[in-house]
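Asker: have a look; sequence and predicted model below, questions after that.
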Amino acid sequence: MDKVAKPNNRSWQLQKRRLEIHVLPKWGDRKLDTIRRADVRELIESIEGEVSPNRNLTLVRTLLRYAVSRDWIEASPAEAIAKPKIENPRDRVLEMDEVRRVYVGADLLGYPFGGFIKMLLLTAQRRTEVAEMRWEQINLDAAVWVIPSESAKSGRPHLVPLSALAVRLLRSVPRLGDYVWTSDGNSPISGFAKLKQRLDAFLAASGGALQPWVLHDLRRTAATHMVRLGVTETIVGRVLNHAVQGVTATVYALHSYAPEKREALDRWAADVQREMEGCSPLSISGSAHPR
């Protein structure tokens, strides 16, 4: 990974994580020249999710092409493998009633997965960034979370103001290790497809099933509702840590737009809280209150 992904890809940490989760457990003790096309197909077909199979196929192709370039193998067995999933651009945005159902359903999941789902909603950050959240990155007294450059997809450190609701959530969870969301105290949570299936099962059993959605829709949902609440698209882009074309890296100072980002996330958290008012943990279906 250091030779292939790190010099050429700002998301190399994510690529490394995919390698550790999906590839090494199956191929870690294999010699490269023993891997056949059927092995690649079996590996990719075993991976769950809407986009994860395609992303991992791309990763495997990149690594095997590098092996060919170094004459470690003569040909890559991944080249003739078609992507298993057709990826369509997504525009799914959850309505506030659906946000409430997801938020209440997260309570039923418990720690660590329930809190993780809530933090995805409240911060509008990427799934991997939230999953790999560390206590050392968080200042609860100052109500900020700083995503370091090596963890951020953008390759830049990113300051995320924490709303009072997010701070309260973080103060309520146990500290089992370096990671905020962990099952074993040593590593961040994973298995997002199964997590989503569990949440969907809870929602369906409680009469609150949603139309098809994926975890990444929570980020788009938060962003869209912030705009509805009067936040400018420019500030929403800063909250999301999107690159702005023509803006140099020096302009992206860590504390740039911090007050505006805080106002945006506070508005969003307040709207979520309003939706939750009068809603019991068992009240997933139905409406919390008229909007």
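Answerer: Here it is on my side, so go on.
Asker: drop to CA atoms for contacts and neighbour counts, all remaining ones
Answerer: Fine.
Asker: which residues in the stretch 1-150 of the chain form helices?
Answerer: Ranges of helices within the stretch 1-150 of the chain are 12-18, 24-27, 37-45, 52-69, 96-109, 113-123, 127-131, based on DSSP state H, counting those that start in this stretch.
Asker: comparison target below:
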Amino acid sequence: MSRVRLTDRSVAALKPKEKRYDVSDSLRVGLRVRVAPSGNKTWVFEKRIRGGQLRSHTLGRFPVISLGEAREKALTLEKEAMEGIDRKAEAATKQTVSTVLDTYEKLHLEHLRTGKERRRQLNTALAKHLNEPISKLERRHLQEFIDKTAGAGTLVLANRYKAALSAFAGFAWRRGYTDHNIGAGLSNATREKPRDRVLTLEEVRAIYDATELISPLWKPLIRLLILTAQRRNDIAGLRYGEIDFERQRIDLPSARTKNGKPHIVHLSDPAFALVEAFKPENDNETPPDLLFTTTGTTPVSGFSKVKSQLDKLLPEDMEPWTFHDLRTAFATIMAETGASESVVDRILNHAASGSAASAVARVYNQSQQLKPRAAVLDHWAALVTQETADVVSIAS
């Protein structure tokens, strides 16, 4: 970093480069002008507080703040530093985690499509510290919450919290609320694969709403995929005889499931309405064998084409996603509401099969999980179809 006797003319003549660079003022030591690649020029003053830490202050942009004004501001800060006055420390003690979160939301989150969900995540992760001074918040507090979430088995959710906390910590540090970036170096709970993309509740609802504009064949299929959180082929190959209209559920035979075991899928009211539309209007009509078919003998195909149609109807800034991500979104969002991991796993037909339980025990365990599974799917349907996307906890 070069040091020269700056003038307003020399500062105005500074040209942007590929990377940001600083030019220090030789007259007022610690004062420098920072030139960004965009061409913006910002005054920065750095001085160590007597008996304390080195502090960096942003004084404003040139030419709104002239060189003379920047030197005056720097001189004031230098005098305070010599007297042991630490503006940032004093400001930090007055700023709680909650007030900084409010500022973060106003300046950043409000401009994001997923800003409300990100604020909710941060409120959850920082619940114990919301009323504490931001200066007291430490990296270990953030990592402890991430590790606790991961320890509950929700690894991908833990990664989402880590991303939210890292971004907020970076904001707090850049704005001077903390002495250093407490989010730097936070560890992920797991190394995610590309298929671990977690759709937000708003994104799931956007996909659900977009199906209104696709073909009448695909609309109920995609909506049923979302509302039941089942595998794509299980729903695409759904047969009329697999629907139990009296008990409002789907009974998938072992021959049609990935793990070779029969699987029961509760149908929430919105999901049941979709399959009920396939019932013949009178008893003389023959019901269809396959619900989703163009040939009458084979399940519908062409998911890639339908996916392309949906993508054109979704927000342009929405990140790439797959149909499998709908299942991951269900598992993650319902875990946030307090749903039991074992119940979610059974809904997804991920139930562990490592132990050899007796036949009676297997039937007993399955029957004991049917009501909780129905409750979780009913709650999921309400979250997807309601007008607002506020997640309400179902934990007891």
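Answerer: Sure thing, it's come through. Keep in mind the model is a prediction, meaning the values are calculated, not measured.
Asker: overall similarity of the pair, as a TM-score.
Answerer: Here the TM-score for the pair of chains, by TM-score structural alignment, normalised by the length of structure 1, is 0.60; 190 aligned residues with a CA RMSD of 2.4 Å.
Asker: go through the helices of the stretch 1-150 of structure 1 and name the closest to Asp200 of structure 1.
Answerer: helix 96-109 (8.4 Å; CA to CA).
Asker: can you name every helix or strand that the closest one contacts?
Answerer: When contacts are defined as 3 or more CA pairs under 8 Å, 6 or more residues apart in numbering; DSSP states H and E, helix 96-109 of structure 1 packs onto helix 113-123, helix 192-205, helix 258-276.
Asker: average offset between that helix and structure 2?
Answerer: Its aligned residues in structure 2 lie a mean 1.0 Å from helix 96-109 of structure 1 after superposition (mean CA distance after the TM-score superposition for structure 1).
Asker: returning to what we had before: figure out which of the helices of the stretch 1-150 of structure 1 is closest to Glu260 of structure 1.
Answerer: Nearest to Glu260 of structure 1, of all the helices of the stretch 1-150 of structure 1, is helix 113-123, at 13.9 Å by CA to CA.
Asker: how far does stretch 201-219 of structure 1 stretch from start to finish?
Answerer: The first residue of stretch 201-219 of structure 1 is 21 Å away from its last residue (CA to CA, to the nearest Å).
Asker: what comes up buried for it?
Answerer: Phe202, Leu203, Gly208, Ala209, Leu215, His216, Asp217, Leu218, Arg219 (16 or more other CA atoms under 10 Å).
Asker: got the contact list for the spatially most central residue of structure 1?
Answerer: In structure 1, the residue lying closest to the centroid (CA atoms, centre = their mean) is Arg127, at 0.6 Å. For Arg127 of structure 1, the contact set (CA atoms under 8 Å, 6 or more residues apart in numbering) comprises Leu120, Leu215, His216.
Asker: now check the last one against structure 2: what is it aligned to?
Answerer: Same thing as His216 of structure 1. Applying TM-score structural alignment, one finds that His216 of structure 1 aligns to His324 in structure 2.
Asker: distance of that match from Val275 of structure 2?
Answerer: From His324 of structure 2 over to Val275 of structure 2 the distance is 21 Å, taken as CA to CA.
Asker: rewinding a little: Leu176 of structure 1: which of the helices and strands packed on helix 96-109 of structure 1 is closest?
Answerer: Evaluated over those, closeness to Leu176 of structure 1 peaks at helix 113-123, with 14.0 Å, by CA to CA.
Asker: just want the angle from that closest one to helix 258-276.
Answerer: In terms of direction (axes from the mean of the first three to the mean of the last three CA atoms, to 10 degrees), helix 113-123 of structure 1 departs from helix 258-276 by 130 degrees.
Asker: could you tell me where helix 113-123 of structure 1 falls in structure 2?
Answerer: Under TM-score structural alignment, the match for helix 113-123 of structure 1 is residues 218-228.
Asker: buried sites along that stretch?
Answerer: Those would be Trp218, Lys219, Pro220, Leu221, Ile222, Arg223, Leu224, Leu225, Ile226, Leu227, Thr228, for stretch 218-228 of structure 2 by 16+ other CA under 10 Å.
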